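Asker: Can you look at this prediction? I've put the sequence above it.
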Amino acid sequence: MSNTAVSFKNVRKSFNGATNHAIDNLSFDIPEGEFVTILGTSGSGKTTTLKMVNRLIEPDAGEITVYNQSVEAFDVNQLRRKIGYVVQQIGLFPHYTIEKNIGAVPELLGWEKARITQRVQELMELVQLPYEEYATRFPRQLSGGQQQRVGVARALAANPDIMLLDEPFGAVDAITRKELQAQIKNLHQRLEKKTFLFVTHDINEAFALGTKVMIMREGNLDQFDTPENIIRQPKTAFVKQLLDTVYAEEEIWRKYR
């Protein structure tokens, strides 16, 4: 029986001035090793859900656990060092080399220099940025897609069991985005037992990457299942509407081929 990496039980969250809950009685379990994409329109609660896992946002009610331990039981900094976090605005340190950017968290954790260097070399190879060529470069010397790969490598540096990715490819061009999607999917498959939670508003991205897809609407969970099961049996009118947008786009492209 697989371990549960992340669990939400009756979680609620409201923000000041809002009439509705941003997250309303949300419950789900994510088994270890899944690549879960979180899909929904703006304001559906995707990013709020993601940020509650590493306590960037605190819930008003309910319980969130990571490997069966309440996130509230962790020191918040300790928790965040255990969970990789990648966002669209990559946030690399501009005056650090690529090697120093990737090694920042292990250095903070007190790793020995030789161990940090070995880990940086492994990760740069993993994200297809050869160490000899890129280690001494600075972020401004890389393309947007290369910077995103450095961001992923940095998030993986301390070998976290869970990776949170908040629309990481939203700011890059369509061709680069496709390449990064292929790389992140391959990366997950190579990293045994790593659990990825990936927020996106792009339905094609969600269904291409996710081993399971979580579809959110107005702080609630409309459906959480494999891509195949959702396509075959959409459970709500909203899910069906999302799928219909894909079918409509396919008709447009077929028309002009």
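Answerer: Thanks, I have it.
Asker: Please make it C-alpha for all contacts and neighbour counts, starting now.
Answerer: Noted.
Asker: for the stretch 1-150 of the chain, what spans make up the helices?
Answerer: 46-53, 76-82, 98-102, 104-108, 113-126, 131-134, 144-156 (DSSP state H, counting those that start in this stretch).
Asker: Please work out how many residues are found near residue 132.
Answerer: 9 (other C-alpha atoms under 10 Å).
Asker: Next: the one 10 residues further on.
Answerer: Burial measure for residue 142: 14 neighbouring residues, criterion other C-alpha under 10 Å.
Asker: Against residue 165, how distant is it?
Answerer: Distance check for residue 142 against residue 165: by C-alpha to C-alpha, to the nearest Å, it reads 20 Å.
Asker: quick revisit: now the helices of the stretch 1-150 of the chain as JSON lines including distance to residue 199?
Answerer: Formatted as JSON lines, the helices of the stretch 1-150 of the chain follow (distance: least, C-alpha to C-alpha, whole Å):
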{"stretch": "helix 46-53", "distance to residue 199": "6"}
{"stretch": "helix 76-82", "distance to residue 199": "18"}
{"stretch": "helix 98-102", "distance to residue 199": "22"}
{"stretch": "helix 104-108", "distance to residue 199": "23"}
{"stretch": "helix 113-126", "distance to residue 199": "22"}
{"stretch": "helix 131-134", "distance to residue 199": "28"}
{"stretch": "helix 144-156", "distance to residue 199": "14"}
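Asker: dropping in the other structure now:
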Amino acid sequence: MSNSAINFKHIQKTFGAETIIENLSFEVEAGEFITILGSSGSGKTTTLKMVNRLVEPDSGVIEINGQNIEQINLIELRRKIGYVVQQIGLFPHLTVEKNIATVPELLGWDKTKTQSRVKELMELVKLPYEEYSDRHPNQLSGGQQQRIGVARALAANPQIMLLDEPFGAVDAITRKELQKQIKLIHQELNGKTFLFVTHDINEAFYLGDKVMIMDKGKISQYDTPKNIIKNPETEFVKDLLDTIYEEESLWRMLK
């Protein structure tokens, strides 16, 4: 029996005369953490946005848990999917608690259940409820705001999380800490599927159970980090790996 959470079948997408995605097929199993790596224009964000139908493909089929997403009510589909972007988009006039509670309140959860969920999620992202619940976004650091963004996306307990370069706007030290935390969150949430877009090769290989490397709307390689490093399948992948080796060489020279 298939354990597929996301399945792309021969997806094509063009914008005007430009082909962004060309005959894209891949499968993500439930509970996997998949990173999508590529340079600007590779199609990685477009691929992510097609999962929750922010972008519609021109042809092909996308399935969530074995069901064609075109046959799922759009509101119902998006309730099953958490979405985190680089521009976090917290509501500035609402407290941290109210920001996280946005979707549960829209779904009509009672106050006790909603507050319990908010406390649980704030504990998960390491921002204690007693200390942070009454703060507003402008009273938080960039890294803290991003963690609240993750908590808000998880509030309705979605089975799939889409993350589009969520740590791209924070400093390097904060980014490393957030990477560790998101990896731990995925492990603690046993069974949830994460799709994480990045242009940072180190981030992709650190976080991903598998890495999907995209180039010009196609998959160059889709495998575990270990297998990609051992057996790069295309020149594009080899060139990506060379950038890591060059950085390592530079740091060795400077020691």
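Answerer: Looks like it arrived, so ask away. Please read these numbers as outputs of a predicted model, since none were measured by experiment.
Asker: hang on, the earlier thing: out of the helices of the stretch 1-150 of structure 1, which is closest to residue 221 of structure 1?
Answerer: Closest approach to residue 221 of structure 1 among those (C-alpha to C-alpha): helix 46-53, 10.0 Å.
Asker: for residue 49 of structure 1, what are its contacts?
Answerer: Going by C-alpha atoms under 8 Å, 6 or more residues apart in numbering, residue 49 of structure 1 touches residue 23.
Asker: What's it aligned with over in structure 2?
Answerer: Taking TM-score structural alignment, the alignment pairs residue 49 of structure 1 with residue 47 from structure 2.
Asker: same check, this time on residue 35 of structure 1
Answerer: With TM-score structural alignment as the criterion, residue 35 of structure 1 pairs with residue 33.
Asker: Figure out the helix or strand that the nearest residue to that match once chain neighbours are set aside lives in.
Answerer: Leaving aside its chain neighbours, residue 33 of structure 2 sits nearest to residue 194 (4.6 Å; criterion: C-alpha to C-alpha, 6 or more residues apart in numbering). Assigned by DSSP states H and E, residue 194 of structure 2 belongs to strand 193-198.
Asker: how deep is residue 123 of structure 2 tucked in, by neighbour count?
Answerer: Residue 123 of structure 2: 13 surrounding residues under other C-alpha under 10 Å.
Asker: Look at the most centrally placed residue in structure 1 and give its secondary structure.
Answerer: With distances taken as C-alpha atoms, centre = their mean, residue 165 lies nearest the centre of structure 1, 2.1 Å away. The three-state assignment at residue 165 of structure 1 reads strand, by DSSP: H, G, I helix; E, B strand; the rest coil.
Asker: Please pull up the equivalent of it in structure 2.
Answerer: Residue 165 of structure 1 maps onto residue 163 in structure 2 when the alignment is built from TM-score structural alignment.
Asker: who's in contact with its match?
Answerer: Taking C-alpha under 8 Å, 6+ apart as the contact definition, residue 163 of structure 2 lies against 83-85, 194-197.
Asker: now with 7 Å?
Answerer: 83-85, 195-197 (C-alpha atoms under 7 Å, 6 or more residues apart in numbering).
Asker: Where neighbours are concerned, which of the residues you listed has the most?
Answerer: Neighbour counts for those (other C-alpha under 10 Å) peak at residue 196, which has 27 neighbours.
Asker: Please tell me how far the equivalent of it over in structure 1 sits from residue 128 of structure 1.
Answerer: The alignment partner of residue 196 of structure 2 in structure 1, by TM-score structural alignment, is residue 198. In this view, residue 198 of structure 1 and residue 128 of structure 1 are 21 Å apart by C-alpha to C-alpha.
Asker: ditto for residue 22 of structure 1
Answerer: For residue 22 of structure 1, the distance to residue 128 of structure 1 - C-alpha to C-alpha - is 38 Å.
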